[in-house]
Structures are given as C-alpha cells and as structure tokens.
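**Q** Dropping a prediction and its sequence here:
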Amino acid sequence: MKNRPPLLIVAAAGVYLLYLIWQMITDFMPVTAGRFLIAVVLFFFVFRGSRVAGNILAFLSAASGAVLLVAGAASAKENATNAIALTVFVAPLLVFAAYLVFSPKVRAFQRSATALRQS
C-alpha cells in the first residue's frame, strides 16, 4: 500500500498553487513567481512526509493569517467590506496551520513516510 498524504494537504496545495498561477497569469510580478517556487518546493517535501517542511508551511500559514488579521483591522475604518474580506481568510489559514502541527493523520503520514524511506 502506498503512503499518501492526507487529502486536506493535497486540496490546500492544489488551491493555493492554482491561486498563484492565476495571479501570475493576470498580473505577473517576480514576487509571485518566487512565492510559487517556494510553495512548490515546500509542498514537494510535505508530500514526501517531511516534518520540518510541514512545520515551516504551518508557520508561514499562521504568519499569513496574522498579517491578514492586522491588515483587516487597519483597513476597518476606511473600508469595512475589505476588512471583512481579509479577516475571512484568517480562519482557514490558522486551521490549516493547526492541522499541519496537531493532526494525528499528518503525524502518522510523516512517521510512515520516514519509515518507508529508511527501509
């Protein structure tokens, strides 16, 4: 039986990478291309069961959520709709970060992937 990453990680990777591709097509910036390359490398190692890559991805997701929360609070006076839109994305980012760190499924996948590589 093949060791496969949890479906939530695969779905998050697909959605995020498609979002970055869409950003590069509609309004290309070198920063977006850099984010895409970093995301591809991180997800590659997460799919291989790397705990370090998973923790880095969790940290970046949590940090992105914190930045969006601050940006939403800062823009609340000028544009309430924009503030609400920014803060709506905070919860999924924080839930994904917590899932990567605390989920028994993720830890089991990482353990079994490590065991497969060592055998």
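**A** Cool, the structure landed. Numbering: from 1, shown residues only.
**Q** alpha carbons only for contacts and neighbour counts from here, please
**A** Noted.
**Q** For A71, grab the count of nearby residues.
**A** Number of residues near A71 (other CA atoms under 10 Å) recorded here: 15.
**Q** residues in contact with the top helix by length along the chain?
**A** Criterion DSSP state H: the longest helix present in the chain is helix 51-74. Helix 51-74 is contacted from outside by 42-43, 45-46, 82-87, 89-91, 93-94, 96-98, 100-101, 110, using CA atoms under 8 Å, 6 or more residues apart in numbering.
**Q** Presented hereafter is structure B, for comparison with structure A:
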Amino acid sequence: MKKPPFPLAAVAIAYLGLEIWLLARGAEAAVWVRFALSLWLVVFLLRGSRIAGGIWLVCNLLSALYTAVATFRVIQTDVTAAGLFAVLTAAILAHCVYLFFSPAVRRFQSPARSH
C-alpha cells in the first residue's frame, strides 16, 4: 500500500479530530452522520482513491466559500473573528491548490502498475 503525502494525511486526520471534538461536546444526529461520512471518505482518500480525492477537493472548496462568506458577514461586528475566518479561508484554499496541483498527490492516486 502506498503511503499518502503528509499534507494530505495531516489535513484529513485534523478534520476527523475536529469531528471527534464536536461529537464529544454533545452531538446531534447530524454530527454523527457527518462524522460517519467523513470517516468513510477519509479511509478511501488515504487509500489513494481519485474519486474520494475529488469529493474531498469539492468539499474543501465549498468550505472555503462558506468561510469567505462568514468573513464578510462578521467584518462589521467582529474584526478578530473576520480575521480568523480570512486566515481559515486562505488555509483551506492553499490545501485545495495543493490537492489540485501537487505531483505527490497525483502519484499517490495513480493506479499501481504491475509488471
């Protein structure tokens, strides 16, 4: 089994950690469903699935859009929160660029060749 690139694995595991933290804080049914779907997606992502990688990329792009909207929504009332949302948006977009352009991710997701 191929080893996933560190940035890909680190972000995926960090996201699962966030979901576990949300579960520990008293979860609703929606959080359990999101955790189960995320866990399923991350398992396939870390095994090198291109489809899971594409779904992960789209989810991250939607997250970046959501945090960008949140930035502009709170900028008038809470500049600190807006700054944090802006940093989060930039970090998510940087991860998306990495996912889309990284040769390491492409190698990891390429099918194994048998000789």
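**A** Happy to help now that I have it. What you see is a predicted model, and the numbers here were worked out from it, not measured in a lab.
**Q** circling back to that earlier point, so how far is whichever helix or strand comes after the longest helix of the first structure off the chain centroid?
**A** Downstream of helix 51-74 of the first structure, the first helix or strand assigned by DSSP states H and E is helix 80-88. Per CA atoms, centre = their mean, to the nearest Å, the displacement of helix 80-88 of the first structure from the mean C-alpha position of its chain is 20 Å.
**Q** If we go by neighbour counts, what in helix 80-88 of the first structure is buried?
**A** Neighbour counts over helix 80-88 of the first structure (16 or more other CA atoms under 10 Å) mark 82-83, 86-87 as buried.
**Q** mind putting these in TSV, distance to Q23 of the first structure included?
**A** What follows is the buried residues of helix 80-88 of the first structure, written out as TSV (distance: CA to CA, whole Å):
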residue	distance to Q23 of the first structure
N82	19
A83	21
L86	17
T87	20
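**Q** So the most centrally placed residue in the first structure versus G54 of the first structure, what's the distance?
**A** Per CA atoms, centre = their mean, the C-alpha nearest to the average position across the first structure is that of S61, at 5.1 Å. S61 of the first structure sits 10 Å away from G54 of the first structure, going by CA to CA, to the nearest Å.
**Q** any idea how far the most far-flung residue of the second structure relative to its centre is from F35 of the second structure?
**A** Relative to the centre of the second structure, the most outlying C-alpha is that of H115, 34.4 Å out, by CA atoms, centre = their mean. For H115 of the second structure, the distance to F35 of the second structure equals 39 Å [CA to CA].
**Q** Likewise for A27 of the second structure?
**A** From A27 of the second structure to F35 of the second structure the distance is 10 Å (CA to CA).
**Q** Looking at the two, which is more packed in?
**A** When A27 of the second structure and F35 are compared for neighbours, F35 comes out ahead with 20 against 13, by other CA under 10 Å.
**Q** tell me which element that one is part of?
**A** Secondary structure (DSSP H and E) places F35 of the second structure in helix 29-46.
**Q** List the buried residues of that helix.
**A** Here helix 29-46 of the second structure shows 35, 38-39, 41-42, 45-46 as buried, counting by 16+ other CA under 10 Å.
**Q** Mind reading off the mean deviation between the host helix or strand of L93 of the second structure and the first structure?
**A** L93 of the second structure belongs to helix 79-101 when assigned by DSSP H and E. Its aligned residues in the first structure lie a mean 1.3 Å from helix 79-101 of the second structure after superposition (mean CA distance after the TM-score superposition for the first structure).
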